[in-house]
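Sequence and predicted model, in that order:
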Amino acid sequence: MMTKSGTKSSHKSGLAPGSLIHIGDIHHPDTKLTLIDYSEDHCEQRSLSSIDDALKYRDQDSITWVTIEGLADASIVESIGEHFNIHPLVLEDILNTHQRPKLEEHEDYLYIVLKSLAPDNDQFNIAYEQVSLIVLKNFVFAFKEKTDSLFSLVATRIENSHGRVRSLGSDYLMYSLLDTIVDQNFGILDQLDETLAALEDDIFTDPTPKMLEKIHQIKLEVIKMRRYISPVRDLSANLLRSESELIKPSTQIYLRDVHDHVMRIIESIETHRDILSSLLDIYLSSVSSKLNEVMKILTIFSAIFIPLTFVAGIYGMNFKHMPELAWKWGYPGVWVVFITIATSLYFFFKRKGWV
């Protein structure tokens, strides 16, 4: 096995299947290992210096949850594979952070990979993190790219609760982690609602080129969301259809709830895509309407000055005999003609509703 960090996908070309190379951004150079071991009557939470520290929990009847945060050190993933008999291709997929969400069923374990989405700032930029789960009979491994508080609420529930989460098995823990990842998307969609509502108001009041850039940026983020979340529909459906002994019938109802949430999120994303397309049409219509207003004003001014230019052109000619040139009131008379023509045209346009 090879261990290497921060490698591009192209660098794996020609290597043997199952070569353990980290592919993707290195968010943390160090890998953090935490363990929670629990049953109905006890809960132990600790940090691990290596996977060897978790091996003593393997033969116990309790549920053990190990979280690996930071994938730069491929040797840790390799050690898990050796001690828990995980297929090298699964380990390879864990270290490749460009995986499509999927479920793989093996004889003794389940492998699940999906993307965790979280808002990055107030401008509706989304941060993405790949999360991989290996579910065994009494062990659950969670592999994360970043050190964050993604699963903190699940850990708190386990630590403080003596109810369902403590009494059920590793499949229920798997459900809790999936539910946490999926439900994060509702917060993103709420932020998207607020962003689009504010953007719609601005477009109607004063459309600017910067709004067009913002619509384009949001549309790209929504497309990314759709790309990462749409496959989760198949993942959750496959979990419902799974005949693995690791998933108890009592857990199916909770997995069905996750599937329903995924469907709602996908439908909401499609709705927001339509809204973004409508906002783009509204922006273009507003800009076109604004341009039409400007062109209408310019056209009205042109229409008023055309006859004035005609009159001025006549009196600007160098004819020798022009009676008005010798007339005492010739100059004021021309101005009266100008004002009369301009006023008449203005009231004519106003009567037509053009101004």
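In hand now; what should we look at? Here the structure is a predicted model, which means the values were calculated and not measured. Numbering: from 1, shown residues only.

only C-alpha atoms for contact and neighbour calcs from this point on.
Noted.

mind checking the SS state of I68?
Reduced to three states with DSSP: H, G, I helix; E, B strand; the rest coil, the structure at I68 is strand.

show me what contacts it?
31-34, 141-144 (CA atoms under 8 Å, 6 or more residues apart in numbering).

Need the max-distance pair from those residues.
T31 and F141 (14.0 Å; CA to CA).

Now rank the contacts of I68 by neighbours and give me the top one.
K144 (25 neighbours; other CA atoms under 10 Å).

separation between it and A312?
Computed as CA to CA, to the nearest Å, the K144 to A312 distance reads 81 Å.

helix or strand right after whatever helix or strand D193 lives in?
For D193, the enclosing helix or strand under DSSP states H and E is helix 170-205. Using DSSP H and E, the helix or strand that follows helix 170-205 in sequence is helix 209-241.

Tell me the helices and strands packed up against that following helix.
When contacts are defined as 3 or more CA pairs under 8 Å, 6 or more residues apart in numbering; DSSP states H and E, helix 209-241 sits against strand 102-105, strand 110-119, helix 249-315.

what angle do it and helix 170-205 make?
Relative orientation of helix 209-241 versus helix 170-205 (axes from the mean of the first three to the mean of the last three CA atoms, to 10 degrees): 160 degrees.

Report the distance from the helix holding D193 to the chain centre.
Distance, stretch centre to chain centre, for helix 170-205: 9 Å (CA atoms, centre = their mean, to the nearest Å).

Got another one to weigh against that:
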Amino acid sequence: METTAAKISRISYGAEPGIRFALLLDGKGGCRQLDMAGMCAWKPADGVIWLHLERDHPAAAAWVNVEGRFDPLVSEALLEEETRPRVEPVEEGLLIILRGVCATSPEEAEEPHPDIDLVPLHLWVDVNRVVSLRDSGHYITALRDIRAALEKGKGPQRSGDLLALIGDKLVRDLEPVLDAMDEEVDELDEMIFHGDAGEVRERLKLLRRRSVQLRRYLAPQRDALSRIEHDDATWLVERDKLRLREVIDKLMRFIEYLDAIRDRTGILHDDLSTVISERIARNSNRLAALAALLLPPSVVAGLFGMNVGGIPGVNDTWAFIIIVAFVTISSVATLWVLRRIGWL
């Protein structure tokens, strides 16, 4: 039987157009959910608020441009479609763009599982507000886990704490993706010598493309998190920076892991090319050997099959047997020669 918290979470998640949820942190690890009226009535004195919006929804865009009271450049960056991970300090806050693993939403699957797509998460963080935006078609499990912790009273207590936790969870979700890629490399390594070459080549190509795509975003994400760690914002305490330092270290290991996967796929591709070349050479040798075996009969048949006069043995009853014996002896001799030179 479902708990009351689970029922509340399901009903309130995405109840307002363009707003996935709005939480008011109580400073003790818990939260209180707000509706649109509560969002508009919120004041900094009420505590830290966390708003999670749909970037591509008109209602969310209207709130960012009007109710959010952001600098126009900040509003434009928060609503931008194609972005790479980066961090920009603006007055007392930070404009942050990170990438997280896109998973299947609870509405589409009972058990969400991580995919290899990295989707943008736009953030504005200051001492009193954390505003996060993602596209409506995306689902990031990192935010779900933080929200579940807040509902249990075991979540972050400050904006800096929440930011560090978001970075930690985003990087954490990369690990199963990289593990799955590593297992696929091991599987392809076994398939090279016994599997279908076309299938192995196609999977290697996709795997290498995925590793390059992931690294394309993880390298700047590492730089972005490093910049957050070294920022002098007063709401980032030493504990938050320590957690970010651990996240950066883990992300660096993941980047090295991706480099290793990319190198392994390159080696496997070379091995596959070698195996295919050996198969082609072996088949070519077999065809050449078959042609050599058929050469004596072909020559004899060609000579005695000419429609001209003077062909010997036309009236000899033993001529056919002699020709067959000659062809057999020459074929056996050719076979022996081919075996001696290693073609068969």
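Yep, it's here. Please read these numbers as outputs of a predicted model, since none were measured by experiment.

K241 of structure 2 -> structure 1?
Pairing criterion TM-score structural alignment: the partner of K241 of structure 2 within structure 1 is identified as Q252.

returning to what we had before: can you put the helices and strands packed on helix 209-241 of structure 1 in CSV and add mean neighbour count and distance to E82 of structure 1?
Compiled in CSV, these are given as follows (neighbours: other CA atoms under 10 Å; distance: least, CA to CA, whole Å):
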stretch, mean neighbour count, distance to E82 of structure 1
strand 102-105, 17, 19
strand 110-119, 22, 16
helix 249-315, 15, 29
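
closest to S47 of structure 1 out of the ones you listed?
Using CA to CA, the nearest of those to S47 of structure 1 is strand 110-119, at 23.1 Å.

To what extent does whichever helix or strand comes after the closest one diverge from structure 2 after superposition?
Using DSSP H and E, the helix or strand that follows strand 110-119 of structure 1 towards the C-terminus is strand 126-135. Average distance, strand 126-135 of structure 1 versus aligned residues of structure 2 after superposition (mean CA distance after the TM-score superposition for structure 1): 1.9 Å.

neighbours of A164 of structure 2, just the number please.
Residues lying near A164 of structure 2 (other CA under 10 Å) number 23.

One more: the one 3 residues further on?
Other residues lying near G167 of structure 2 total 20 when counted by other CA under 10 Å.

One more: S50 of structure 1?
S50 of structure 1, neighbours per other CA under 10 Å, totals 15.

hang on, it packs against L33?
Yes: here S50 of structure 1 reaches L33: they are 7.4 Å apart, a contact under CA atoms under 8 Å.

quick revisit: out of the contacts of I68 of structure 1, flag the one nearest to Q217 of structure 1.
K144 (26.8 Å).

What's the match for that closest one in structure 2?
Counting by TM-score structural alignment, the partner of K144 of structure 1 is R134.

and the gap between that match and A109 of structure 2?
Distance, R134 of structure 2 to A109 of structure 2, using CA to CA: 19 Å.

residues contacting V135 of structure 1?
Counting by CA under 8 Å, 6+ apart, V135 of structure 1 makes contact with 109-111, 141, 170-171, 174, 246.

does E44 of structure 1 count as helix, strand or coil?
Applying three-state DSSP: E44 of structure 1 is strand.

What's it aligned with over in structure 2?
Checking TM-score structural alignment: E44 of structure 1 goes with C31.

Contact partners for the closest residue to its match other than its chain neighbours?
Once flanking residues are discounted, C31 of structure 2 sits nearest to L25: 4.3 Å by CA to CA, 6 or more residues apart in numbering. Contact analysis of L25 of structure 2 by CA under 8 Å, 6+ apart lists 31-32, 47-50, 156-158.

Just the buried ones among those, please.
Neighbour counting with 16 or more other CA atoms under 10 Å marks 31, 47-50, 156-158 as buried within the contacts of L25 of structure 2.

so which two of these are the farthest from each other?
G47 and P156, at 12.6 Å, using CA to CA across the buried ones among the contacts of L25 of structure 2.

Which neighbours do the two have in common?
What both G47 of structure 2 and P156 touch, as defined by CA under 8 Å, 6+ apart, is the set 25, 27.

related to what we said a few turns ago, mean deviation, the helix holding D193 of structure 1 versus structure 2?
Mean for helix 170-205 of structure 1 is 1.7 Å (mean CA distance after the TM-score superposition for structure 1).

if we can go back for a sec, distance of the match of K241 of structure 2 from E40 of structure 1?
In terms of CA to CA, Q252 of structure 1 sits 21 Å off from E40 of structure 1.

same check, this time on Y175 of structure 1
Applying CA to CA to Y175 of structure 1 and E40 of structure 1 gives a distance of 18 Å.

can you pull the contacts of R226 of structure 1?
R226 of structure 1 sits in contact with 266, 269, where contact means CA under 8 Å, 6+ apart.

That one corresponds to which position in structure 2?
R226 of structure 1 maps onto R215 in structure 2, by TM-score structural alignment.

cool, G187 of structure 1 as well?
Using TM-score structural alignment, the equivalent of G187 of structure 1 in structure 2 is P176.

and what of F338 of structure 1?
With TM-score structural alignment as the criterion, F338 of structure 1 matches V327.

Next, find the distance separating the closest residue to its match other than its chain neighbours from V332 of structure 2.
By the measure of CA to CA, 6+ apart, the closest residue to V327 of structure 2 outside its immediate chain neighbours is P297, 5.6 Å from it. P297 of structure 2 is 11 Å from V332 of structure 2, where distance means CA to CA.

with structure 1 superposed, average distance for stretch 241-259 of structure 2?
Averaged out, stretch 241-259 of structure 2 is 1.1 Å away (mean CA distance after the TM-score superposition for structure 1).

Contacts for that stretch next, please.
164-165, 167-168, 171, 174-175, 178, 211-212, 214-215, 218-219, 222, 225-226, 228-230.

Separate out the buried members of those.
Using 16+ other CA under 10 Å, the buried ones in the contacts of stretch 241-259 of structure 2 are 164-165, 167-168, 171, 174-175, 178, 211-212, 214-215, 218, 222, 225-226, 228-229.

what's the neighbour count on the match of G187 of structure 1?
14.

List the buried residues of stretch 136-150 of structure 1.
Of the residues in stretch 136-150 of structure 1, those buried (16+ other CA under 10 Å) are 136-146, 150.

so what's L35 of structure 1 up against?
So L35 of structure 1 contacts 44-48, 54, 64-67 (CA under 8 Å, 6+ apart).

Any chance of those in TSV with distance to I300 of structure 1 as columns?
Formatted as TSV, the contacts of L35 of structure 1 follow (distance: CA to CA, whole Å):
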residue	distance to I300 of structure 1
E44	82
Q45	79
R46	79
S47	78
L48	79
A54	83
T64	80
W65	76
V66	75
T67	72
